[in-house]
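[1] Got a predicted structure here, sequence first:
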Amino acid sequence: MNTKKYIRVLAIFLLVTTSCRSKQMEDKTGIGSPQTADVIVYGGTSAAITTAVQVKKMGKSVIVISPDKHLGGLSSSGLGYTDTGNKEVIGGLSREFYQRIYNYYAKDSAWKWQTRKDYGNVGQGTPAIDGANRTMWIFEPHVAEQVFEDFVSEYNIPVVRDAYLNRESGIVIKDGNIQSITTTDGQRYSGTVFIDATYEGDLMALAGIPYTVGRESNTTYGERWNGVQTNVFQHPHNFGDLHVSPYKVPGDPNSGLVMGVSKEGPGNYGEADDKVQAYNFRMCLTQLDENKVPFKKPANYNPERYELLARVYAKGWDQTFQKFDPIPNLKTDTNNHGPFNTDYIGMSYDYPEAGYKRRKEIVKEHREYQQGLMYFIATDPRIPGKVREEFKKWGYAKDEFQDNGNWPYQIYVREARRMLGQFVMTENEILGKKKVEKSIGMGSYTMDSHNVQRYITKDGFVQNEGDIGVHPHEPYKIDLGTILPKKGACTNLIVPVAVSSSHIAFGSIRMEPVFMILGQSAATLAVMAIETSKAVQDIAYADLKAQLLKDGQRLELEKH
């Protein structure tokens, strides 16, 4: 870890540790009689729900405290074209989620806007519908949300929605154990084990667990694909040799920079930084007039934001519809594509550690940027006429996200804080160069980082940096230590989303099926710790493995 990050982590740890006494005194006031359960889950993500389901299946009580009104995170907020890799390593409750999706679409009534036959069966490297295994990997957002709600209903899981952790003083810790947490409305929740299932790792940070933000240098863990990756282009999300000028008057540095280009240099290849990859929203679009909401000019629309896109088209580029991936009922999961796209590069740097107010501002900025981009492509005369006319045929799906202006609920937090836990997963484990001995689940997707920054090259052109895609040779194991703080930090907290991994390793781990897998494993560990009155770090792996296998988790690749 570089010096800057080390100082920040140490300062946070000392701040939380030294403030524990005062927090315990505040707890004695009795403000907000505590709600109590065996396991307290903070988060509304897909991992939060599989965590809670597993706790209930093992006979313990649980409360889910969700900052979100709508459950499921990205899985129910537009990411319906699932990033999966090898489906054979997806087991347990994660696989059950996709089996429930299959069961839903097996009904004729599920096909409102098209027939099942007309939909086809195209998925990401595999058929969307796997009849042999009764799983379906591609789905509409509202269907995924309903599956999570069904889980909650069937297992009678208490969920407190729109509940935000008090990140200033909302925790009581005694002898390395979290006693209770408090939300911003003053309500307290006490439990035996706590699980942070947020994308941001907010509870982990409040508990004083060391973590990192940004990219490690390649030398930190002996990696190749971490750190600054200048002149590495593995996806078509770069300016290549288009020679696009970053200046308001092309070729004139004195005219100032167009919007979206940093005046700072990118740093040296392989160096660490504290920047995070770009966020965006996974939009659900349609061409069907009966179910379409046309693109409209958003608040604070500024066409100057999209000057680079106009210049890209002027150079002859046109891959506009490359990532309009089809999902059922004539809809899409539309993601980023090309050198200038829905990824709002450089605008998410402060999100991981920002307060709630600033995070909402960042989300609003991303929404306005992305909605403005849709409007720009559909209406601006600098966009080729053929592209504009085709783009106007598209709009937001009217029957999705109906209480949010047909816009996804969850911004795609591709990476925020990452815990520094008992075991740090790196590209070496992902690529099979180092072994993992204590598997709690598997991953197989590409180590995928989106662009981190947009800068000016030494030749005076604009370029993107940070977009990486490296395929594992085969599915890999994820170590138990990735979800566990070091024992000296906390003995009753588990972190299945903001896991202990390097930036580039997290690029593969951060897939929704994997988060659900890790949520189930975290819950299993939590219940075993409760039943044995042990620290979560002290559960024998052999015992944990036996229970995980019993419950359908897939811990290693079966050799056929």
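    That came in fine, so what should we check first? In this text, all values refer to a predicted model and were calculated from it rather than measured experimentally. Residues are numbered from 1 along each chain as shown.

[2] alpha carbons only for contacts and neighbour counts from here, please
    OK.

[3] Spell out, range by range, the strands that occur in the stretch 101-250 of the chain.
    129-130, 135-136, 159-160, 171-174, 177-182, 188-196, 211-212 (DSSP state E, counting those that start in this stretch).

[4] Kindly report the same for the stretch 351-500 of the chain.
    With DSSP E, counting those that start in this stretch applied, the stretch 351-500 of the chain shows strands at 395-397, 418-419, 439-443, 447-449, 453-456, 462-465, 468-470, 476-479, 493-494, listed in chain order.

[5] from what I can see residue 255 touches residue 247, true?
    Yes - at 6.3 Å, residue 255 and residue 247 qualify as touching, with contact defined as CA atoms under 8 Å.

[6] Those two - which one has more neighbours?
    Taking neighbours as other CA atoms under 10 Å, residue 255 and residue 247 compare with residue 247 leading, 21 against 12.

[7] excluding its backbone neighbours, what's nearest that one?
    residue 257 (4.4 Å; CA to CA, 6 or more residues apart in numbering).

[8] gap between the one you found and residue 343?
    Going from residue 257 to residue 343 by CA to CA, to the nearest Å gives 19 Å.

[9] Those two: which has the busier surroundings?
    residue 343 (27 against 18).

[10] Name the helix or strand for that one, please.
    Counting by DSSP states H and E, no helix or strand carries residue 343.

[11] do the same with residue 39
    Residue 39 belongs to strand 35-42 when elements are defined using DSSP H and E.

[12] mind listing the helices in this protein by residue range?
    3-27, 46-57, 92-105, 116-119, 141-154, 202-206, 307-314, 356-379, 385-391, 427-430, 503-509, 512-532, 541-550 (DSSP state H).

[13] Could you dump the ones you listed into a markdown table and include distance to residue 72 and mean neighbour count?
    Output for those, formatted as a markdown table (distance: least, CA to CA, whole Å; neighbours: other CA atoms under 10 Å):
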| stretch | distance to residue 72 | mean neighbour count |
| --- | --- | --- |
| helix 3-27 | 30 | 15 |
| helix 46-57 | 4 | 26 |
| helix 92-105 | 11 | 21 |
| helix 116-119 | 25 | 13 |
| helix 141-154 | 6 | 18 |
| helix 202-206 | 17 | 23 |
| helix 307-314 | 33 | 19 |
| helix 356-379 | 18 | 19 |
| helix 385-391 | 30 | 15 |
| helix 427-430 | 26 | 23 |
| helix 503-509 | 17 | 25 |
| helix 512-532 | 9 | 25 |
| helix 541-550 | 22 | 15 |
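
[14] and here's the other structure:
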Amino acid sequence: MANRQGDIIIYGGTSAGIMAAVQAVRMGRKAIVIEPTNRIGGLSTGGLGDTDSGEKSVIGGLSREFYERLGRKYGQSEAVWLFEPKMALEVFHDYVREYAIEVVNGERLDRGSGKGVVKEGDRITSIRMESGLTFEGRMFIDASYEGDLMAGAGIRYTTGREPNSLYGERLNGIQTEQATKNQLPTGIDPYWTPGDPASGLLPHVNANAGGSDGDGDSKIQAYCYRMCLTDRPDNRVAVEKPEGYDEKEYELLFRSIEAGQTRFFKLAMLPNRKTDSNNDFGFSTDYIGRNYGYPEGDYAARERIGKEHEIYQKGLVWTIQNHPRVPEEIREYYRPWGLPRDEFLENGHWSPQLYIRESRRMLGVSVMTEKHVRHEEKVEAPIGMGSYAMDSHNVQRHLDANGYVTNEGDVQMLSVKPYSISYHTIVPKAEECANLLVPVCLSASHIAYGSIRMEPVFMVLGQSAATAAVQAIEAECSVQRVDLAKLTEQLLKDRQVLTQ
């Protein structure tokens, strides 16, 4: 197939990817966005309408502009932080149209042949899709949630949780004592036949935590879909029992109810009687322990994992609305809610975007850690700020010291002051690649990434990555040798907030 050429090739039409493209065009360069699906905007258009904003004053540049544009969609003069998925999609399509951005949908990087990323020395020259379509560019940005371009380029990365000892952290690794939020009721028997270990453990319950608190492991914090629901009868589509429903997946739910749990996901309200229903409580929408194979999985494995999460969550909604083991007062509370008829029309009104809270994380020029988030170490060369809690969702279920089922891994360190994010965390080591930037799967420890991994921050970093890419083209230098003073000057000119 014919090659396509641009100054900057952006893999991933996430919020970060679209903002990177807008910035490149504003600076006079041609950007091409490659989106493996048929929907741009990532989680921002995929149901995450209750923005994890943290301190809003440090959200600047195009990220702030995005929320201001949403405000205008709703007839308001200021930024809006609660919004419907379809409205966010409108804003991103407005950007694409206004800046004549070339977006190529439905093209996935060729990960299987070994020919997906072509390099000459330390520079990527082209990337090849499964279809054979090839994109040539001077600079490349991996704005995907998975980091496939980064991995294909031979950049070192990590997954899972580092031990606390690696970076001198406190909240990384296994966390049993910290896991007090979104916890199951106490005293839940873990065996199919209560009291009988020979009957086997309930689904996805481990015999132990796999180590001591602070020990590292390869496990991944839980994923889910951010469910957009509505209770408006004229716009509601009932959630039916999904094909593939397995009642055994909900035995722990029934026992949680028997132990006192009465709520199972949030009904955080968005405009027009819609919700962003995220994980909340001990048994909820997170499919804990069922995503470990996602970061390194091939496309078929990832699709299977995504479908399993969809079946689980639709099954959860159907169960708490209909199952006779669920008390009538709980069924009555959740029964009015269904899928909005006017959202996700191309996917049966269900979000196509799995909430990939964490996948690969680059090992770049420097690594953001808990110490940087806590202001215990200085951040060099800031390109934006974060401020959200250091937030890890639960990672696994296991037996506690008393032999009952417990959740492990939930950390919510809420007292986070705004902190700067270093340019050195979005660039790989010089010997690995000279013309790639990674604003989403950036270089951060698991627990620091838990604060950084928010959509407003990804948009900030996408814009900053594109700014650096354009300046590297103009200076004919590597991304590692960009003039940081000049970069700072441009970012401030473009309303980025770098320090506080």
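    In hand now; what should we look at? Nothing here was measured: the structure is a model prediction, and the numbers come from that model.

[15] before we move on, the earlier item: out of the helices of structure 1, the one nearest residue 183 of structure 1 is which?
    With CA to CA as the criterion, residue 183 of structure 1 lies closest to helix 202-206 of the helices of structure 1, at 10.9 Å.

[16] and that closest one, which stretch of structure 2?
    On structure 2, the counterpart of helix 202-206 of structure 1 by TM-score structural alignment is residues 148-152.

[17] mean shift between the matching stretch and structure 1?
    Superposed on structure 1, stretch 148-152 of structure 2 shows a mean distance of 0.2 Å to its aligned residues (mean CA distance after the TM-score superposition for structure 1).

[18] Relative to the whole chain's centre, how far out is that stretch?
    17 Å (CA atoms, centre = their mean, to the nearest Å).

[19] cool, and stretch 495-508 of structure 1?
    With CA atoms, centre = their mean as the basis, stretch 495-508 of structure 1 stands 10 Å off its chain's centre.

[20] which residue numbers in structure 2 go with that stretch?
    Residues 438-451 of structure 2 are where stretch 495-508 of structure 1 aligns, taking TM-score structural alignment as the criterion.

[21] for that stretch, how far is the first residue from the last?
    End-to-end distance (CA to CA), stretch 438-451 of structure 2: 17 Å.

[22] same thing with stretch 269-277 of structure 1?
    16 Å.

[23] swap in stretch 179-198 of structure 2?
    End-to-end distance for stretch 179-198 of structure 2: 28 Å, by CA to CA.

[24] Any buried residues in it, and which?
    Using 16 or more other CA atoms under 10 Å as the test for burial, stretch 179-198 of structure 2 gives 179, 180, 181, 182, 183, 184, 185, 188, 189, 190, 191, 192.

[25] Residue 228 of structure 2: which of the residues you listed is nearest?
    Closest to residue 228 of structure 2, out of all of the buried residues of stretch 179-198 of structure 2 and judged by CA to CA, is residue 182, at 20.5 Å.

[26] ok, that closest one - contacts?
    Neighbouring residues of residue 182 of structure 2 by CA atoms under 8 Å, 6 or more residues apart in numbering: 280, 281, 282, 283, 407, 410.

[27] Check residue 387 of structure 2 too.
    53, 54, 55, 58, 416, 417, 418, 419, 451, 452.

[28] That one matches what in structure 1?
    Under the alignment (TM-score structural alignment), residue 387 of structure 2 pairs with residue 444 of structure 1.

[29] Once you drop chain neighbours, what's closest to its match?
    Closest to residue 444 of structure 1 by CA to CA, 6+ apart is residue 475, at 4.2 Å.

[30] May I ask you to confirm that that neighbour is in contact with residue 443?
    Yes - counting by CA under 8 Å, residue 443 is a contact partner of residue 475 of structure 1 at 5.7 Å.

[31] more crowded one of those two?
    Per other CA under 10 Å, whichever of residue 475 of structure 1 and residue 443 has more neighbours is residue 443, with 28 against 21.

[32] what residues are up against the more buried one?
    If a contact means CA under 8 Å, 6+ apart, then residue 443 of structure 1 has 85, 86, 89, 90, 475, 476, 477, 478, 508, 509, 514 as its contacts.

[33] since we're on residue 265 of structure 2, how many residues are nearby?
    21.

[34] contacting residues around it?
    277, 278, 279, 280, 281, 284, 285.

[35] separation between it and residue 301 of structure 2?
    Here residue 265 of structure 2 is placed at a distance of 27 Å from residue 301 of structure 2 (CA to CA).

[36] what do you get for residue 189 of structure 2?
    Applying CA to CA to residue 189 of structure 2 and residue 301 of structure 2 gives a distance of 32 Å.

[37] Any figure for the gap between residue 65 of structure 2 and residue 163 of structure 2?
    Distance of residue 65 of structure 2 to residue 163 of structure 2, computed by CA to CA: 38 Å.
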